[in-house]
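A.B. asks: this one's structure only:
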């Protein structure tokens, strides 16, 4: 749970091109937050509290299984409800109250967690109160809802929704045949004449939780990526694709380059130019990168990879040189040649946090001159062996 090399998370939005008006889905790049590790640990601890709900769906396959054996009457109606902007609209008071009530009513969970309910809620409060983010060089504090992409957001939202669900279903009409939910999407089967009154009660129960409704058309209703269709008194299912889906995919077994098969959209389009709303991150603040440090006096380069910020990693290199740490390839080069490294012009070559060592291997082959090596901190024996193979041609 201890924070590592952290920065203030950046805020940006992703356009929902399938919705009218193209609203933005707010996103906070939470991985760089000081509370990211804490939020991830709490999410893991709290997740067992929400997995036992009979109404919660785990995926589309689970949804299809729930529809088996459902018998429809002529006056039954298929309906879906969708919470508007659930993560950013849930009141934090409701989240805290629901979380405390859920934790206190689970003595077995508290025994296993080795923390009291007060201690757990203190950590939850810390995550909810530390929702600072940066947008266009200004710092903001999110006071409503949970931050998008935070590991704990889904769990806390699920706890709050389950509590809210219990209150709502107390007033549900007896004709309600099915109520299943995936995060903020609800699939319901009930009598036609009761749909509108029930929908009104949903939106008056809590002003912060406002639902949108979609009814079946011609006996068909999409839910998640499933198209549900009436077939007499039973239901059939098929694959559903939104209108913007092109159904064009490259065969992964083809001879196209792997990078083309992973993504084949052009980099420069009018849409990308108009929706480029992410703040630019400076090279010094980038994390999970492959970087290059050149020598001022010769054409030798040091290629390294780090999960930290580039500025932090460069400072570690400079300190290693300052304390004459002979395990440093940079120090050995400067000692043997009397040269000086060009720290000011160190640059990021690749921003790929998942395959940095492989990226460094490819980058090193671009140099005809010597490559000093790659940082070897925190590598196990297999990684060391792989590293030596990567740079055997350059050393």
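C.D. replies: On my side now, so go ahead. Worth saying up front: this structure is predicted, and the values here are computed from it rather than measured.
A.B. asks: Going by C-alpha atoms from here, please, whenever you check contacts or count neighbours.
C.D. replies: OK.
A.B. asks: Contacts only, for the closest residue in space to residue 90 that isn't next to it in sequence.
C.D. replies: Closest residue to residue 90 apart from its sequence neighbours, by C-alpha to C-alpha, 6 or more residues apart in numbering: residue 145 at 4.6 Å. With contacts defined as C-alpha atoms under 8 Å, 6 or more residues apart in numbering, residue 145 is in contact with 86-92.
A.B. asks: dropping in the other structure now:
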């Protein structure tokens, strides 16, 4: 089994436990019906032909020898008790070419929607766009907080991909299409390779052109045509957003983004108790993070902001501490916020092989590039130098354990620091207390500490 959220680590799970979770998921029923329905009478060949025909109608080459996907579960090892994430997908799915095209377009519209919301925020100072792509903006915002009364609310949407009615998804995505196309002064969008842009007059002949109603039709088609196999039976997902489809993260993200935008537009005005606190709210698809001295009020409005079929499960047990994505957040006694790197695998009761062994068949350069990338990630997430030092020591120690020569590790560590002056700038106080030779001395100490440990 594979847990994608924690870095694609291979693991095994109890077959009986796996089957129990799968049967429970496939038979889950809400007041509006089951998420998955068995389609014994449906002809898989006709379904695939329908997928290919619809894909071709937009000039998109269909999947060669495409198949209907399978439903499978992957364990979420960082949860206690362990839960499963259910995926409907295949590398050769007949819907893949269409979903890849929609993914590109939705990413483009996501950027437009972000700029649209930020432009309004520049006037009224009220954040109405929570969606983030990484923790970079989060770290920037948290570094400015100085409030002893700050509390953290961190939660995830447990039913976003399995219980949200399709009509709600379509309503929100269609609203977004209408709003963005109107703002752009265009009814068409054109895709040229990986590039996407508006085409006001539908005059572009070198790419695939889509009217906004075409995009609505594609979203509807993908939601209605989520078929998958499990145990030799064909199922259709009737509710939720099918995980495994290339465009699913964007559909889910933008659906929630529209809910947030509409609620704030209709209910939050300048002077509202939450008008400023919303600037400390962030969401990465189905993971929500909020920090302010009005956390209780924010938790209350989420019941009105999001559709009633969505369940928010709080993930932090302490109001002063939380993990959010790959970052650990702590509100100190002085009111400042400290951040550091968080790895879900640190909470596992077993060791995890995270990087390639020096003597493996994987090129050494890949391991060293990973080392470089990890140092950058540590630097971005750690607000204190001691946290950066501790995490980098652990990283160096791990690479020495998997037989990377000390000289090679030292060279890459030194190279990373020299090529990333932002590290020295961020931890300027520490740098100022040492000689101009601090860089080589610093990394020498890292290597020696790693070797001694």
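C.D. replies: Perfect, I can see it now. Nothing here was measured: the structure is a model prediction, and the numbers come from that model.
A.B. asks: quick revisit: out of the contacts of residue 145 of the first structure, the closest to residue 120 of the first structure would be?
C.D. replies: residue 92 (15.8 Å; C-alpha to C-alpha).
A.B. asks: Quick one: neighbours of the closest one, just the number.
C.D. replies: For residue 92 of the first structure, the neighbour count with other C-alpha atoms under 10 Å is 20.
A.B. asks: likewise residue 406 of the second structure?
C.D. replies: Residue 406 of the second structure has 16 neighbours, counted by other C-alpha under 10 Å.
A.B. asks: what about the closest residue to it other than its chain neighbours, neighbour count?
C.D. replies: Using C-alpha to C-alpha, 6+ apart and skipping residues adjacent in sequence, the residue nearest residue 406 of the second structure is residue 400, 6.6 Å away. Applying other C-alpha under 10 Å, we find 19 residues neighbouring residue 400 of the second structure.
A.B. asks: Pull up the gap between residue 400 of the second structure and residue 95 of the second structure, please.
C.D. replies: Using C-alpha to C-alpha, to the nearest Å, residue 400 of the second structure is found at 45 Å from residue 95 of the second structure.
A.B. asks: Now for the residue nearest to residue 406 of the second structure: which residues touch it?
C.D. replies: Per C-alpha under 8 Å, 6+ apart, neighbours of residue 400 of the second structure: 406, 409, 450-451.
A.B. asks: can you confirm it is in a helix?
C.D. replies: Yes - assigned with DSSP: H, G, I helix; E, B strand; the rest coil, residue 400 of the second structure falls within a helix.
A.B. asks: Which residue of the first structure sits opposite it in the alignment?
C.D. replies: In the first structure, no residue is equivalent to residue 400 of the second structure according to TM-score structural alignment.
A.B. asks: And for residue 295 of the second structure?
C.D. replies: Counting by TM-score structural alignment, residue 295 of the second structure lines up with residue 195 in the first structure.
A.B. asks: sec struct for its match, please.
C.D. replies: Once three-state DSSP is applied, residue 195 of the first structure turns out helix.
A.B. asks: Tell me where the longest helix sits in the second structure.
C.D. replies: In the second structure, with assignment by DSSP state H, the single longest helix is helix 96-124.
A.B. asks: Roughly how far does residue 298 of the second structure sit from residue 153 of the second structure?
C.D. replies: 9 Å.
A.B. asks: of the two, who's got more company?
C.D. replies: residue 153 (23 against 20).
A.B. asks: Surely that one forms part of a helix?
C.D. replies: No - per three-state DSSP, residue 153 of the second structure lies outside any helix segment and is strand.
A.B. asks: mind listing the strands in the stretch 251-395 of the first structure by residue range?
C.D. replies: Ranges of strands within the stretch 251-395 of the first structure are 287-294, 301-309, 347-350, based on DSSP state E, counting those that start in this stretch.
A.B. asks: Name the nearest residue to the residue mapped onto residue 230 of the first structure from the second structure, sequence neighbours excluded.
C.D. replies: Alignment note: residue 230 of the first structure maps to residue 331 in the second structure; criterion TM-score structural alignment. Distances taken as C-alpha to C-alpha, 6+ apart place residue 337 nearest to residue 331 of the second structure, at 4.6 Å, with adjacent residues excluded.
A.B. asks: Make sure that neighbour is actually in contact with residue 148.
C.D. replies: No - counting by C-alpha atoms under 8 Å, residue 337 of the second structure sits too far from residue 148 to count as a contact (9.6 Å).
A.B. asks: ok now stretch 112-122 of the first structure, how far from the chain's centre?
C.D. replies: Stretch 112-122 of the first structure has its C-alpha centroid displaced from the chain centroid by 26 Å (C-alpha atoms, centre = their mean, to the nearest Å).
A.B. asks: what's the span of that stretch from first residue to last?
C.D. replies: Per C-alpha to C-alpha, stretch 112-122 of the first structure runs 18 Å from first to last residue.
A.B. asks: tell me which residues in it are buried?
C.D. replies: If you call a residue buried by 16 or more other C-alpha atoms under 10 Å, then stretch 112-122 of the first structure has these buried ones: 117, 120-121.
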